Structure formats: structure tokens, C-alpha cells
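[1] After the sequence you'll find the predicted model.
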Amino acid sequence: MAQAVEDLWRELPPNPDPEDDLGYELVELDFIPTSTSGGKEVLVLPTDEEMLREDAFIVIDRSSVEDLGDLA
């Protein structure tokens, strides 16, 4: 019998590895402050140009950007 998604989450470690446990692919990103809204927004782009052709970008509020290296 297949496990429900809710049950699969219970089997993950408390601090899962994004790649090994969750299947995420980590990519390099560029963060470019915008000239709109007084620079309060940031354009987040993948450094891989192929991904740009797939519309892989987001615009977020500057306060939402965290340097994970600073959190270690």
C-alpha cells in the first residue's frame, strides 16, 4: 500500500537536506535591486542563462532576501 504524503513527511529528519531529502536542485542566483519603488524590490535571476529562457525569475521585497551564509 502506498504511503500518504502526510506520512512521508513524518519520515524526514528534523532538519532535512534540501537536495538529498527534498529533491531540490540548488542554483546560483543574482540579486539585482530595482530602480522602481525606491529600490525596495529585488529582481532575483538565475546565473544560468538557459534558465532565463524558461522565465525563471522572481521580483521580491528587499526585506525578504536573507544571506544564508550569515545565518550559520
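    Now that the structure is in, tell me what you want to look at. Numbers count the residues shown, from 1 in each chain.

[2] switch to C-alpha atoms for all contacts and neighbour counts from now on
    OK.

[3] Pull out the buried positions in the longest helix along the chain.
    As assigned by DSSP state H, the longest helix anywhere in the chain is helix 5-10. The neighbour-count check on helix 5-10 (16 or more other CA atoms under 10 Å) flags nothing as buried.

[4] this is the comparison structure:
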Amino acid sequence: MSKSAVESWESVSSDPDPKEDLGYDLQPLSVITVGERDEQCMILPSDADHLADDEFMVADPDVVCDLHERR
């Protein structure tokens, strides 16, 4: 890794603000638990306009958390 990359990495907060530090625009999501034993979560945009774009994620329930609750 180059010296400038290391310096950039080290200057970033260990708990960055999603909007200010990373430029993320948080959007509401719908989480649907699927499977016979609730073994996976399907995560969809809450805004119906985004559903047309086929945007979704599938994850194990133990890795899904609300970032607002973690602060």
C-alpha cells in the first residue's frame, strides 16, 4: 500500500458518520424473513419505485441490524 493510501486510511474515523464521512444517503428498508426456519432475510427498498430496479439483498438474520440502533 502506498504511503498516501496508508495515511488516508489512518485518518478515517473508526466510527465514521454515514452521511458526513462516507456520503451515504440512508434510505428506509423493508426486511422480510424467509425460509422454512427463518434462515434468511430478504432486504428490499421501502420505496416502491426502487422495486422495479430489482434491488434487494439476502442475508443471514444474525448479520442484519439497524445502524441507527448501534449509535
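    Thanks, I have the structure now. Everything numeric in this text was worked out from a predicted model, so none of it was measured.

[5] quick one on the thing from earlier: check how far the longest helix of the first structure sits from its aligned residues in the second structure, on average.
    On superposition with the second structure, the mean distance recorded for helix 5-10 of the first structure (mean CA distance after the TM-score superposition for the first structure) is 3.8 Å.

[6] The helix or strand that that helix is followed by packs against which elements?
    Reading on from helix 5-10 of the first structure to the C-terminus, the next helix or strand found by DSSP states H and E is strand 29-33. Strand 29-33 of the first structure is packed against strand 41-46, with contacts defined by 3 or more CA pairs under 8 Å, 6 or more residues apart in numbering; DSSP states H and E.
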